[in-house]
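> got a structure for you, letters missing:
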């Protein structure tokens, strides 16, 4: 099962040194350091939400830091002043509950659905945060409700919205998850195209923490010796980043010898 998900838009088109520094740290899996840069500004809603999203993402990739994420999320919820901000905070609340459930830490599936439903009620159809919400509702449909049909529809909405809003990193995630569903249905060419696009975007953005999973996913659609080359590169990056994302270890483990 692929547990990857993301928080926030990923890259920044501005020359804001703070945002550039946050992105560079986040893209290398240094979520705590990135959140620390935002801490002095966290009395305001946008930095508080961004800080919470970083720590939620850390939980999903590492399986640790739940208390820190909860604290940051409560601060973001308290600082929200309008429906967009409340909806974005609810979306992060849903993602944290989803991560806890899918990683087997604690079953919070009902909380995830309720929070994402609350976000849907608060965010306008054309809100910038809507594509991310659609993507996360797809994750819940796929991995908690085991409904591939609902997940595919949500991922398609997220993909179209991400393209419309110029959210390139989210597009990488929608490509990846649509490709995984295609692979499950035996559509090898479609899956290979989606995984290839996802990997290309991550490499272009320098999203290092997400590159190993993208390499491993593409390997599942390629013949030998290309499949082994991709898995070897994924394993190298996985070790370089200290074994993160933690859930990738099982996918990269060599097959057991025949008895």
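Now that the structure is in, tell me what you want to look at. Remember, it's a predicted structure, so these values are computed and weren't measured experimentally.
> C-alpha only now, for contacts and for neighbours.
OK.
> now the helices for the protein?
With helices called from DSSP state H, the chain shows them at 17-27, 31-38, 45-62, 66-79, 83-102, 109-122, 130-139, 148-165, 168-184, 188-205, 211-219, 226-240, 249-252.
> save these as TSV, and put in mean neighbour count too.
Shown next, in TSV, are the helices of the chain (neighbours: other CA atoms under 10 Å):
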stretch	mean neighbour count
helix 17-27	18
helix 31-38	19
helix 45-62	25
helix 66-79	19
helix 83-102	25
helix 109-122	20
helix 130-139	27
helix 148-165	20
helix 168-184	23
helix 188-205	20
helix 211-219	25
helix 226-240	17
helix 249-252	14
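> let's bring in a second one:
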């Protein structure tokens, strides 16, 4: 914990989602001390510490087991490491799942882990990712709170693995509508970001600026510190004022340094600027 405190000195205190704002990919509810502690660590890129707090509860409870899995998979996405721990946590969550909702949520996490492995060129698991998310779709009912997250992850597959922008946009829009209806604001920050990315790809820069601005605003409001730097860089890429774009990139670099070089892919990119 001492290294964590040193690494995070100078960062603002994360506030986190409250009540209905807590999305299915959040590690714990925010209305209890454990949930607040897990959110604080997760938002500051301290995933191993967050997973350790959840471990005693994850040993017997499927919900906590899936939340712990989500924390560790997020670490893989942001750092490119921790794959073995995430896989072990996922297997435990799958073993504890007792109904279709829990099995569907676990399948959604398996699809996300396989997608991350493929995207980051660790191991090609694209077929596993598609199969797992298809299984999740069959298990989760239309009113499942996990459904918007599933739609979002299917959009990621279409965007980055299948290179099908039409399917990706449709999936992101479904996820966006679901996250809006359920008040899942952290997920909403991700759907705004990817809807904006599709608009940027199509040359619709004013729409892209709006979406990236909304994504950044939500992350700042929630105190999702580890996600703010990527949002700043995305907004900078579509900002017309070069001085403002440079300011956004400088702020992103500062946050990445304060978080100990996380996200690692962004640290490499900013280091080359």
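Arrived safely. Keep in mind that what you see is a predicted model, and the values were worked out from it rather than measured.
> residue 8 of structure 1 is nearest to which of the helices of structure 1?
Closest of those to residue 8 of structure 1 is helix 45-62, at 6.7 Å (criterion: CA to CA).
> what range does that closest one cover in structure 2?
Aligned by TM-score structural alignment, helix 45-62 of structure 1 falls on residues 62-79 of structure 2.
> how far apart are the matching stretch and its match in structure 1?
Taken over the aligned residues, the distance from stretch 62-79 of structure 2 to structure 1 averages 0.6 Å (mean CA distance after the TM-score superposition for structure 1).
> tell me how far residue 2 of structure 2 lies from residue 49 of structure 2.
Residue 2 of structure 2 sits 11 Å away from residue 49 of structure 2, going by CA to CA, to the nearest Å.
> could you do residue 161 of structure 2 as well?
31 Å.
> also residue 233 of structure 2?
Residue 233 of structure 2 is 27 Å from residue 49 of structure 2, by CA to CA.
> contacts only, for the aligned partner of residue 21 of structure 1 in structure 2.
Residue pairing (TM-score structural alignment): residue 21 of structure 1 is matched to residue 37 of structure 2. Each residue near residue 37 of structure 2 by CA atoms under 8 Å, 6 or more residues apart in numbering is listed here: residue 50.
> give me the distance between residue 37 of structure 2 and residue 128 of structure 2.
On the measure of CA to CA, residue 37 of structure 2 and residue 128 of structure 2 end up 33 Å apart.
> would you format the helices of structure 1 as a markdown table with distance to residue 11 of structure 1 included?
A markdown table is the format used below for the helices of structure 1 (distance: least, CA to CA, whole Å):
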| stretch | distance to residue 11 of structure 1 |
| --- | --- |
| helix 17-27 | 6 |
| helix 31-38 | 13 |
| helix 45-62 | 12 |
| helix 66-79 | 21 |
| helix 83-102 | 18 |
| helix 109-122 | 23 |
| helix 130-139 | 14 |
| helix 148-165 | 13 |
| helix 168-184 | 7 |
| helix 188-205 | 8 |
| helix 211-219 | 15 |
| helix 226-240 | 21 |
| helix 249-252 | 27 |
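> nearest to residue 7 of structure 1, of these?
Short answer: helix 45-62, nearest of these by CA to CA, at 5.4 Å.
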